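1. Have a look; sequence and predicted model below, questions after that.
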Amino acid sequence: MTFDLFDALPADPDTPPATEPLGPGAVVLRGFARDVDTRLLAAVDHLSAQAPFRHLITPGGLRMSVAMTNCGEAGWVSDRTGYRYDPADPDSGAPWPPMPEVFRALAERAAASAGYPGFAPDACLINRYLPGTRLSLHQDRDELDLRAPIVSVSLGLPSTFLWGGLRRADKPARIRLAHGDVVVWGGPSRLVFHGIAPLADDDHALTGRTRINLTFRKTR
């Protein structure tokens, strides 16, 4: 029997990951993605060959320091006309690459472990961070149905996750995220402001001087 590169691996029921609460409806699942880390990264390489990483322009005309691409039924894009989800890659006009099964299975498993059974993501934003790259505090609010959670997977270099409140002015907590950690938030925390502090320079055995973040969403 053959095993496809992007098939999902089952979770080990005898070694449940450590779960750390962030707030109502929000948790960090420590090391949750490590059992499929090499398959996730191989899939990222495969996807970015079809839809290359790019630096988007904000509606205000600023270039985002994070490079990104997408997979799934829709992709998150930004330009001077605004933020939105689009079924096609604006750079090529082609549909975004399909979401690999290893992505989908991990997102569904993480959401269920965090108390959100039945999560069915239709989009995955793939962000690439290099040393010095940051992501300012923001809310994920472009999705039509805010009842579904956000599932965010960290791969590669460690980062400092900024976890704020429901107002931009709320002072964020600083949470260290390591390779394989997964953050899930929804319910009362669905619109919490969050971001990533400037990435420290280091070297990771699987990704070098890079952090990869997979963010799964249900857009409709």
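-> That came in fine, so what should we check first?

2. contacts and neighbour counts: CA atoms only from here.
-> OK.

3. Near residue 22, how many other residues are there?
-> By other CA atoms under 10 Å, 16 other residues sit near residue 22.

4. can you pull the buried residues of whatever helix or strand it lives in?
-> Using DSSP states H and E, residue 22 maps to strand 19-23. Using 16 or more other CA atoms under 10 Å as the test for burial, strand 19-23 gives 19, 22.

5. same for that strand, what does it pack against?
-> In terms of contacts (3 or more CA pairs under 8 Å, 6 or more residues apart in numbering; DSSP states H and E), strand 19-23 is packed against strand 26-29.

6. let's see it at 10 Å
-> Helices and strands touching strand 19-23, by 3 or more CA pairs under 10 Å, 6 or more residues apart in numbering; DSSP states H and E, are strand 26-29, strand 182-185.

7. Distance from the chain centre to it, please.
-> The gap between the average C-alpha position of strand 19-23 and the chain average comes to 17 Å, counting by CA atoms, centre = their mean, to the nearest Å.

8. residues making contact with it?
-> Residues from elsewhere that reach strand 19-23, judged by CA atoms under 10 Å, 6 or more residues apart in numbering: 26-32, 113-114, 163, 165, 173, 175, 181-186, 188-189, 192.

9. Included below, for side-by-side comparison, is a second structure:
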Amino acid sequence: MSKFEESGPGVAPTLSIRGVDLWESWLSPDRQGAMLDDIRAIAAAAPLFEPVTPSGRKMSVRMTSAGRYGWVTDRSGYRYEERHPEGMDWPPIPRSILDVWEALSGTDRQPDCCLVNFYPPGARMGMHQDRDEADFDQPVLSISLGDEALFRIGNTTRGGKTESVWLRSGDVLRMGGAARLVYHGIDRVKDGTSPLLKDGGRINLTLRVVT
């Protein structure tokens, strides 16, 4: 039985770092497997693509989205779009993912976007803020699946001291309140630390209210 099934809404996080809340091992292995099946269905309807930053740098992750909007980046900038770069609609956010949002987000709003980032071996994500949304009072919820990743938490402005924590498969993290706009990133992924993905790698699901 997963912690979601055991505890329900309102359960306290395992720990909080600079206001960022972490629920360790929130999803049981069975729920992780079911969610992975749902993610594969998302990628079948809206294929993973290789994003490019506005400066033209190819990112090391591959991504797609589910929900009303998808997050994209290319030479035109960072933004949300109602359609995949190849022209198809984004598929709906699966119930297995919405259940986690409804249990842990702390808001009555439903997410408009579930960004799916796939980290192959060697991929990383530089320090950044999530600030392309209209309402910063709404939280950002992150679900980790697959290999462990070293998550770095900074400040609401660039620079200064940071803290890091290892995120493992089944962990859920929330950035809200004063921590909604902290800089954060993935320094590295530790290969071979999870059996969830046959060929290794990490999947991160990031849920956001966009409008």
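-> Cool, the structure landed. Keep in mind that what you see is a predicted model, and the values were worked out from it rather than measured.

10. what span of structure 2 lines up against the strand holding residue 22 of structure 1?
-> Strand 19-23 of structure 1 corresponds to residues 14-18 in structure 2, going by TM-score structural alignment.

11. still on that earlier bit, check the mean deviation of the strand holding residue 22 of structure 1 from structure 2.
-> In the superposition against structure 2, strand 19-23 of structure 1 averages 1.3 Å from its aligned positions (mean CA distance after the TM-score superposition for structure 1).

12. Of the contacts of strand 19-23 of structure 1, keep whichever come out buried.
-> Using 16+ other CA under 10 Å, the buried ones in the contacts of strand 19-23 of structure 1 are 26-32, 113-114, 163, 165, 181-186, 189, 192.

13. Pipe the helices and strands packed on strand 19-23 of structure 1 into a markdown table and attach distance to residue 71 of structure 1 per row.
-> As requested, these are arranged in a markdown table below (distance: least, CA to CA, whole Å):
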| stretch | distance to residue 71 of structure 1 |
| --- | --- |
| strand 26-29 | 23 |
| strand 182-185 | 18 |
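
14. out of the ones you listed, nearest to residue 38 of structure 1?
-> Closest approach to residue 38 of structure 1 among those is made by strand 182-185 (15.4 Å; CA to CA).

15. which residues of structure 2 does that closest one align to?
-> Strand 182-185 of structure 1 corresponds to residues 172-175 in structure 2, going by TM-score structural alignment.

16. which residues does residue 88 of structure 1 contact?
-> Contacts of residue 88 of structure 1 by CA under 10 Å, 6+ apart are 70, 71, 73, 74, 75, 76, 77, 94, 95, 96, 97.

17. Which position in structure 2 pairs with the second one?
-> In structure 2, the residue paired with residue 71 of structure 1 according to TM-score structural alignment is residue 66.

18. Around its match, how many other residues sit close by?
-> Neighbour count of residue 66 of structure 2, defined by other CA under 10 Å: 28.

19. same for the helix or strand encompassing it, what does it pack against?
-> Taking DSSP H and E as the criterion, residue 66 of structure 2 maps to strand 62-67. In terms of contacts (3+ CA pairs under 10 Å, 6+ apart), strand 62-67 of structure 2 is packed against helix 29-45, strand 70-74, strand 113-119, strand 202-208.

20. Out of these, which is closest to residue 96 of structure 2?
-> Closest approach to residue 96 of structure 2 among these (CA to CA): helix 29-45, 6.0 Å.

21. Where in structure 1 does stretch 119-139 of structure 2 align, residue-wise?
-> The alignment of stretch 119-139 of structure 2 onto structure 1 (TM-score structural alignment) spans residues 129-149.

22. buried set for that stretch?
-> Applying 16+ other CA under 10 Å to stretch 129-149 of structure 1 flags 129, 130, 133, 134, 135, 137, 139, 146, 148, 149 as buried.

23. got it, and stretch 72-85 of structure 2?
-> Quick answer for stretch 72-85 of structure 2 (16+ other CA under 10 Å): 72, 73, 74, 80, 81, 82, 83, 84, 85.

24. again with stretch 203-219 of structure 1
-> Result for stretch 203-219 of structure 1 [16+ other CA under 10 Å]: buried residues 209, 210, 211, 212, 213, 214, 215, 216, 217, 218, 219.

25. quick one: which of those is nearest residue 120 of structure 1?
-> Ranked by distance to residue 120 of structure 1 (CA to CA), the buried residues of stretch 203-219 of structure 1 are led by residue 218 at 6.5 Å.

26. Pull the contacting residues for the closest one.
-> Residues near residue 218 of structure 1 by CA under 10 Å, 6+ apart: 73-74, 119-124, 143-151.

27. likewise residue 29 of structure 1?
-> Taking CA under 10 Å, 6+ apart, we find residue 29 of structure 1 in contact with 16-21, 110-111, 113-114, 153, 177, 180-184.
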